[in-house]
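K.L.:
Got a predicted structure here, sequence first:
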Amino acid sequence: MSSLRERYSFTPSEPAPAPRRTLKAAISAVGRGLHSGAEVTLWLKPAAVNSGIMFQRADLGVGIPARFDYVTDTRLCTLIAVGEAKIGTIEHLMAAVAACGVDDMLIEVDGPELPVFDGSAAPFQFLVESAGIAEHGGLREHLEILRPVRVEHNGAFAELRPHNPGGSGFDISLSIEFAASAIGAQAYHFHLSEAGFAQEIAQARTFTLLGEIEALRKAGLARGGSLANAIVVDDAKVLNPEGLRYADEFVRHKLLDVIGDLALAGAPISGRFIGSRTGHALNNQLLRALFADQANYRLTNGTVAKPLQLTVA
């Protein structure tokens, strides 16, 4: 039998035709929400071809597509909703899903927030890889960036650009700057791959400043936060007894967030991301700006291109 690559022609910069992928088996885990502090159970399950990534509030029986146009809150996490049914802190799981190249999956949770586990994407990548990944027909679609799209706010920016000649996949360049001297200015460049994500990005944990914790808890946030699931910084000090997992763990985690937030595009991105001091809100605004004009992108499976159908929540 001829391979997909042999059966179809494609340009060097265009993704080669490839089958869609889902999980081989279902898997579950229990943990606490970072902001709610509530114990929740998470299930990752195989899904039908072309169903995409779908969240389900198991306690409410409501499905929520993993799409940027269902994002309703970006304060300290990315939250999606349909009506009163909400699921927050989805970005770490979505980053792992994107890195593992899963196209179709059902994600069930019995509460309003995913478990935070250790504050990184590594536990989610472990769950996906433990369940196993299988090709199951159809053709994987990629979102090819055709022209630059940029959003800015208070000196921060996020931008998607087409590939340089001969480029492929998804390249990410990010810089951050914080007044706390333990963080300071950091920058990182990463080409998305499953192995590279596991080695360089997945273990980077979320972080906060000591002086912000009281205000967060008064606002009803970070109720499940602790040194077991977040890095806490007090100016020049990292308060976690074990220290950092990477010397530049802060920018790596922010890059992890970019991957997770942009995974809500509905298909893997083929192009380049460049950002400075971006966060969940700006990442979501970038996708909204991208899809505001069909001249910015095309959706292709390596054989044909078609428009992406959007349903704005």
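P.N.:
Cool, got the structure.
K.L.:
From here on, just use CA atoms for contacts and neighbour counts.
P.N.:
Will do.
K.L.:
Could you look up the SS state of the residue nearest in space to the middle of the chain?
P.N.:
With distances taken as Cα atoms, centre = their mean, the chain has Gly260 as the residue nearest its mean C-alpha position (0.7 Å). Here Gly260 is helix, with the state taken from DSSP: H, G, I helix; E, B strand; the rest coil.
K.L.:
and it, how far is that from Phe68?
P.N.:
Taking Cα to Cα, to the nearest Å as the criterion, Gly260 is separated from Phe68 by 11 Å.
K.L.:
related to what we said a few turns ago, pretty sure the residue nearest to the centre of the chain sits against Ala99.
P.N.:
No. Taking contact to mean Cα atoms under 8 Å, the distance of 9.2 Å between Gly260 and Ala99 leaves them out of contact.
K.L.:
which residue packs closest to Pro123, ignoring adjacent ones?
P.N.:
Leaving aside its chain neighbours, Pro123 sits nearest to Phe117 (6.9 Å; criterion: Cα to Cα, 6 or more residues apart in numbering).
K.L.:
Which residue ranges of the chain form helices?
P.N.:
Across the chain, reading from the start of the chain, the helices by DSSP state H fall at 4-7, 91-100, 122-131, 194-196, 210-218, 249-262, 280-291.
K.L.:
Would you mind giving these as CSV with distance to Gly63 added?
P.N.:
Output for the helices of the chain, formatted as CSV (distance: least, Cα to Cα, whole Å):
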stretch, distance to Gly63
helix 4-7, 33
helix 91-100, 16
helix 122-131, 20
helix 194-196, 27
helix 210-218, 29
helix 249-262, 19
helix 280-291, 20
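K.L.:
take the one below as the second:
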Amino acid sequence: MAIRTRQQTLAAPITCTGIGVHSGKTATLTLKPAPENHGIRFFRTDLPGTQGIPALFSRVVDTSLATVIGENGVIVSTIEHLMATFAGMGIDNARVELDNYEMPIMDGSAAVFAKEINAVGILIQTAPRSHFVVTHPIEIADGDKFVGAYPDDSFRITCTIEFPNALIGRQSISIDLGDNQFIGEIAPARTFGFLHEVAFMKQLGLGRGGSLETAVVVDGDTIVNQEGLRFADEFVRHKLLDCIGDFSLIGMPIRGHIKTVKSGHLFNHRFITEFFKNRSSWETMTPE
């Protein structure tokens, strides 16, 4: 698939409102077009006068329950689904305004974000779109967790998960982000949790916005949600969605094949740190 050579932004602003899955607080999100070389920046409108936070791995301050970025004491939490949407749809520049500290979870997927961006359209800009090109393998492992990046002509991510649950078991999926599969195949996949974990989190004051409207809930070998799954392998599709969002924090698209096994936000962040340590394993490419 052809690599996009020009930067892109939104063709018009978008606004949506929802609740934070962990805080339970209502938040209104506005996405606005941004100029070339602006990147993705988050602005807290409830804290006037504060600076925007660049969506970069160097600004990640927590990965325990979600990906959280912060700067100068200001944070924005649970950004991975929106960042996956930007990466999956090729959005390089956007101003993200939020009136609370946690992003709205919507239905637990990226479907709303993708649908809204698709509705307003994408503006192709003049500036060239630079890429990281993987030239030699980079790998990290810790027990049964693994992330690797390998040379490839496209940007492909292969994700494998495994849970000691008969309904989930071991699942794998691979997607080329240049093949326009994101909207239909990955964006609708919802976050998921286990019923006993949901109850425990609520006892700790966490997951206050979690419900059957914002996540897939598994109880043993049963899906609690009345409508069931959107895909037979919705679990791994959502983990791939999270990976796309996490790896977008590298700051530029990658030309290479990333493979993950039983990884999560923290381990993905560890890989990005390792990626930048291995400067001999990649180079930057900017089209003419």
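P.N.:
Cool, the structure landed. Note that the structure is predicted; figures quoted are calculated from it, not measured.
K.L.:
what's the TM between chain one and chain two?
P.N.:
Here the TM-score of the superposed chains, computed with TM-score structural alignment, normalised by the length of the second structure as the reference length, equals 0.95; 286 aligned residues with a Cα RMSD of 1.5 Å.
K.L.:
Quick one: residues contacting the aligned residue in the second structure for the residue nearest to the centre of the first structure.
P.N.:
Residue correspondence, TM-score structural alignment: Gly260 of the first structure in this structure matches Gly245 in the second structure. Under the criterion of Cα atoms under 8 Å, 6 or more residues apart in numbering, the contact list for Gly245 of the second structure reads 79-85, 87.
K.L.:
one step back: any idea which of the helices of the first structure gets closest to Leu239 of the first structure?
P.N.:
In terms of Cα to Cα, the element of these nearest to Leu239 of the first structure is helix 210-218, at 8.8 Å.
K.L.:
Report the buried residues of the closest one.
P.N.:
Burial within helix 210-218 of the first structure, assessed by neighbour count using 16 or more other Cα atoms under 10 Å, is assigned to Ile213.
K.L.:
That helix against the second structure, how far on average?
P.N.:
Averaged over the aligned pairs, helix 210-218 of the first structure sits 1.8 Å from the second structure after superposition, using mean Cα distance after the TM-score superposition for the first structure.
K.L.:
can you tell me what part of the second structure that helix aligns to?
P.N.:
In the comparison with the second structure, helix 210-218 of the first structure aligns to the range 195-203 (TM-score structural alignment).
K.L.:
Which residues does the matching stretch contact?
P.N.:
The contact list for stretch 195-203 of the second structure, computed with Cα under 8 Å, 6+ apart, reads 207-208, 210, 217-219.
K.L.:
again, only using 10 Å
P.N.:
The set of residues external to stretch 195-203 of the second structure that reach it, using Cα atoms under 10 Å, 6 or more residues apart in numbering, is 22, 192, 205-211, 216-220, 223-224.
K.L.:
out of those, which is most surrounded?
P.N.:
In terms of neighbours by other Cα atoms under 10 Å, those top out with Val216 at 28 neighbours.
K.L.:
in terms of contact, does Asn229 of the first structure touch Phe207 like I think?
P.N.:
Yes. With contact defined as Cα atoms under 10 Å, Asn229 of the first structure reaches Phe207; the gap is 8.7 Å.
K.L.:
okay, and the common contacts of those two?
P.N.:
Jointly contacting Asn229 of the first structure and Phe207 under the rule Cα under 10 Å, 6+ apart are 119-120.
K.L.:
residue in the first structure matching Asp107 of the second structure?
P.N.:
In the first structure, Asp107 of the second structure lines up with Asp118, judged by TM-score structural alignment.
K.L.:
Report the contact partners of its match.
P.N.:
Neighbours of Asp118 of the first structure in contact, by Cα under 10 Å, 6+ apart: 31-32, 34, 203-206, 225-231.
K.L.:
from those residues, which is closest to Ile172 of the first structure?
P.N.:
Sorting the contacts of Asp118 of the first structure by distance to Ile172 of the first structure puts Ala204 at the head of the list, at 15.8 Å, by Cα to Cα.
K.L.:
Am I right that the closest one is in contact with Gly243?
P.N.:
No. Counting by Cα under 10 Å, Ala204 of the first structure does not reach Gly243; the two are 11.9 Å apart.
K.L.:
Now do the shared contacts for these two.
P.N.:
Shared contacts of Ala204 of the first structure and Gly243, defined by Cα under 10 Å, 6+ apart, comprise Ile231.
K.L.:
Those two: which is more packed in?
P.N.:
With neighbours defined as other Cα under 10 Å, Ala204 of the first structure and Gly243 compare such that Ala204 has more, 28 against 12.
K.L.:
Could you give the number of residues near the counterpart of Phe55 of the first structure in the second structure?
P.N.:
Counting by TM-score structural alignment, Phe55 of the first structure lines up with Phe42 in the second structure. Phe42 of the second structure is flanked by 21 other residues according to other Cα under 10 Å.
K.L.:
Ok, Arg245 of the first structure next?
P.N.:
Neighbour count of Arg245 of the first structure, defined by other Cα under 10 Å: 11.
K.L.:
what lines up against it once you look at the second structure?
P.N.:
Following TM-score structural alignment, the counterpart assigned to Arg245 of the first structure within the second structure is Arg230.
K.L.:
who touches the nearest residue to its match once chain neighbours are set aside in this structure?
P.N.:
With Cα to Cα, 6+ apart as the criterion, Arg230 of the second structure has its nearest non-adjacent residue at 7.0 Å, and that residue is Ala189. Ala189 of the second structure makes contact with 107-111, 215-216, 229-231, 233-241, according to Cα under 10 Å, 6+ apart.
K.L.:
Quick check: the gap between the aligned partner of Asp221 of the second structure in the first structure and Ser226 of the first structure.
P.N.:
Taking TM-score structural alignment for the superposition, Asp221 of the second structure sits opposite Ala236 in the first structure. Between Ala236 of the first structure and Ser226 of the first structure the distance is 19 Å, computed by Cα to Cα.
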